[in-house]
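Asker: Only the shape, not the letters, is given here:
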């Protein structure tokens, strides 16, 4: 996390964590946060990412992340 703080231009906020709900009956529903949007002090921050698998290519992963981030930005229009 220290490297991320040094290398990235802004903080990650809730990105790449786990978010979920714990219900009275003991059920636990969790999701991984691979897309997020945070509006803070009049500024909007978006993050997008994905999972790397055996047949991933850098070009495809870059385009997929761009597409995910653009979908978040399109919500603001």
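Answerer: Looks like it arrived, so ask away. Please read these numbers as outputs of a predicted model, since none were measured by experiment. Numbering: from 1, shown residues only.

Asker: When you work out contacts or count neighbours from here on, use the C-alpha atoms and nothing else.
Answerer: Will do.

Asker: Let me see the ranges of the helices in this structure.
Answerer: 2-7, 58-74 (DSSP state H).

Asker: Let me have those in a markdown table, extended by mean neighbour count and distance to residue 50.
Answerer: Conversion of the helices of the chain to a markdown table gives the following (neighbours: other CA atoms under 10 Å; distance: least, CA to CA, whole Å):
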| stretch | mean neighbour count | distance to residue 50 |
| --- | --- | --- |
| helix 2-7 | 9 | 17 |
| helix 58-74 | 13 | 7 |
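
Asker: try it against this one:
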């Protein structure tokens, strides 16, 4: 996870939390996923959520790769 943001010279600002991201470089995909940890979070459930989020990104990459080959 992380943040994606921009600010321009007119004072405009926008940002969002990047819970699922992928960088594709030189034919390799680097996938990251995060979760919102709060006081009553259950570590095992947060881990499972993060794994599921990353898996969704990987599925999307695989689907795009398959469609490219059609």
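Answerer: Looks like it came in fine. Just so it is clear, the model here is predicted, and its values are computed rather than measured.

Asker: Can you calculate the TM-score here?
Answerer: Superposed pair, TM-score by TM-score structural alignment, normalised by the length of structure 2: 0.73. Supporting alignment: 62 aligned residues with a CA RMSD of 1.7 Å.

Asker: related to what we said a few turns ago, okay if I get the helices of structure 1 as CSV plus distance to residue 39 of structure 1?
Answerer: CSV is the format used below for the helices of structure 1 (distance: least, CA to CA, whole Å):
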stretch, distance to residue 39 of structure 1
helix 2-7, 20
helix 58-74, 12
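
Asker: closest to residue 33 of structure 1 out of the ones you listed?
Answerer: For those, proximity to residue 33 of structure 1 was assessed by CA to CA; helix 58-74 is nearest, at 12.4 Å.

Asker: ok, average deviation of that closest one from structure 2?
Answerer: For helix 58-74 of structure 1, the mean deviation from structure 2 after alignment is 0.8 Å (mean CA distance after the TM-score superposition for structure 1).

Asker: Output the contacting helices and strands for that helix.
Answerer: Helix 58-74 of structure 1 sits against strand 35-40, strand 43-48, with contacts defined as 3 or more CA pairs under 8 Å, 6 or more residues apart in numbering; DSSP states H and E.

Asker: In contact with the equivalent of residue 30 of structure 1 over in structure 2, which residues?
Answerer: Matched across to structure 2, residue 30 of structure 1 falls on residue 15, judged by TM-score structural alignment. With contact taken as CA atoms under 8 Å, 6 or more residues apart in numbering, residue 15 of structure 2 is in contact with 3, 4, 5, 6.
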